[in-house]
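Peer 1: Curious how this folds, go ahead:
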Amino acid sequence: MIKVLFFARLREELGIDGLQWPWQAGMTLAELLSQLQGQGEPWASCLAQPNLLTAVNQAIVDSQELLADGDEVAFFPPVTGG
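Peer 2: Predicted coordinates for the structure are as follows:
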């Protein structure tokens, strides 16, 4: 299983702070994201944001990151400040 976490605006829009997702051998972060978006709305639009940040085991990674069973994946919007 993969532990999936949602932060900030994503958590609010999805109405959930996290979930457990079945791991599959050879799964990349891009594939996980596609599966989550495949659940329909609001998942599809919420997770299709162009500047969506992703972390695996608390390290920022790109979409081709290979996932392992037991990984923690976090999605969060870009951080802005002033």
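Peer 1: contacts, neighbours, all on C-alpha from now
Peer 2: OK.
Peer 1: where exactly do the strands run in this structure?
Peer 2: 2-6, 18-21, 53-56, 59-60, 72-76 (DSSP state E).
Peer 1: mind giving me JSON lines with those and columns for mean neighbour count?
Peer 2: Output for those, formatted as JSON lines (neighbours: other C-alpha atoms under 10 Å):
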{"stretch": "strand 2-6", "mean neighbour count": "19"}
{"stretch": "strand 18-21", "mean neighbour count": "14"}
{"stretch": "strand 53-56", "mean neighbour count": "19"}
{"stretch": "strand 59-60", "mean neighbour count": "12"}
{"stretch": "strand 72-76", "mean neighbour count": "20"}
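Peer 1: can the ones you listed go into a markdown table with extra columns for distance to Ala44?
Peer 2: Compiled in a markdown table, the strands of the chain are given as follows (distance: least, C-alpha to C-alpha, whole Å):
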| stretch | distance to Ala44 |
| --- | --- |
| strand 2-6 | 14 |
| strand 18-21 | 16 |
| strand 53-56 | 16 |
| strand 59-60 | 22 |
| strand 72-76 | 13 |
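Peer 1: The structure of the following sequence is requested for comparison with the preceding one:
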Amino acid sequence: MDVLYFAWVRERIGLPRETVETQAETVADLVAELIAREERYAAAFADLSALRVAVDQELVGFDTSLAGAREVAFFPPMTGG
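Peer 2: As a prediction, the model looks like this:
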């Protein structure tokens, strides 16, 4: 599965994207797996209320199933302007 990181999430993790092998059933499970990898992921996902997530380019919640998903993207909330 491709995992994409944008804005300060990308800066904290140090990668714009990566391909991960996962057993995660939900987005929250995927986040838990990533946090367990190393400290930079823990820093990026420390406050999930400050993040939005999209699965296959559709905005979803962290409890969303990853069944059949090809791509997950994490980014801060967007502001108008």
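Peer 1: Ala30 of structure 1 is nearest to which of the strands of structure 1?
Peer 2: strand 53-56 (10.2 Å; C-alpha to C-alpha).
Peer 1: Which strands or helices does that closest one pack on?
Peer 2: Contact here means 3 or more C-alpha pairs under 8 Å, 6 or more residues apart in numbering; DSSP states H and E; on that basis strand 53-56 of structure 1 packs against strand 72-76.
Peer 1: quick one: the closest residue to Phe6 of structure 2 other than its chain neighbours and Gly14 of structure 2, what's the gap?
Peer 2: Nearest in space to Phe6 of structure 2, with sequence neighbours left out and distances taken as C-alpha to C-alpha, 6 or more residues apart in numbering, is Phe75 at 5.0 Å. As for Phe75 of structure 2, its distance to Gly14 of structure 2 is 14 Å (criterion: C-alpha to C-alpha, to the nearest Å).
Peer 1: Quick check: the gap between the residue opposite Gly18 of structure 1 in structure 2 once aligned and Leu66 of structure 2.
Peer 2: Using TM-score structural alignment, the partner of Gly18 of structure 1 in structure 2 is Arg17. According to C-alpha to C-alpha, Arg17 of structure 2 and Leu66 of structure 2 sit 17 Å apart.
Peer 1: repeat for Gly81 of structure 2
Peer 2: Distance, Gly81 of structure 2 to Leu66 of structure 2, by C-alpha to C-alpha: 32 Å.
Peer 1: between those two, who's got more neighbours?
Peer 2: Applying other C-alpha atoms under 10 Å to Gly81 of structure 2 and Leu66 shows that Leu66 carries more neighbours, namely 21 against 3.
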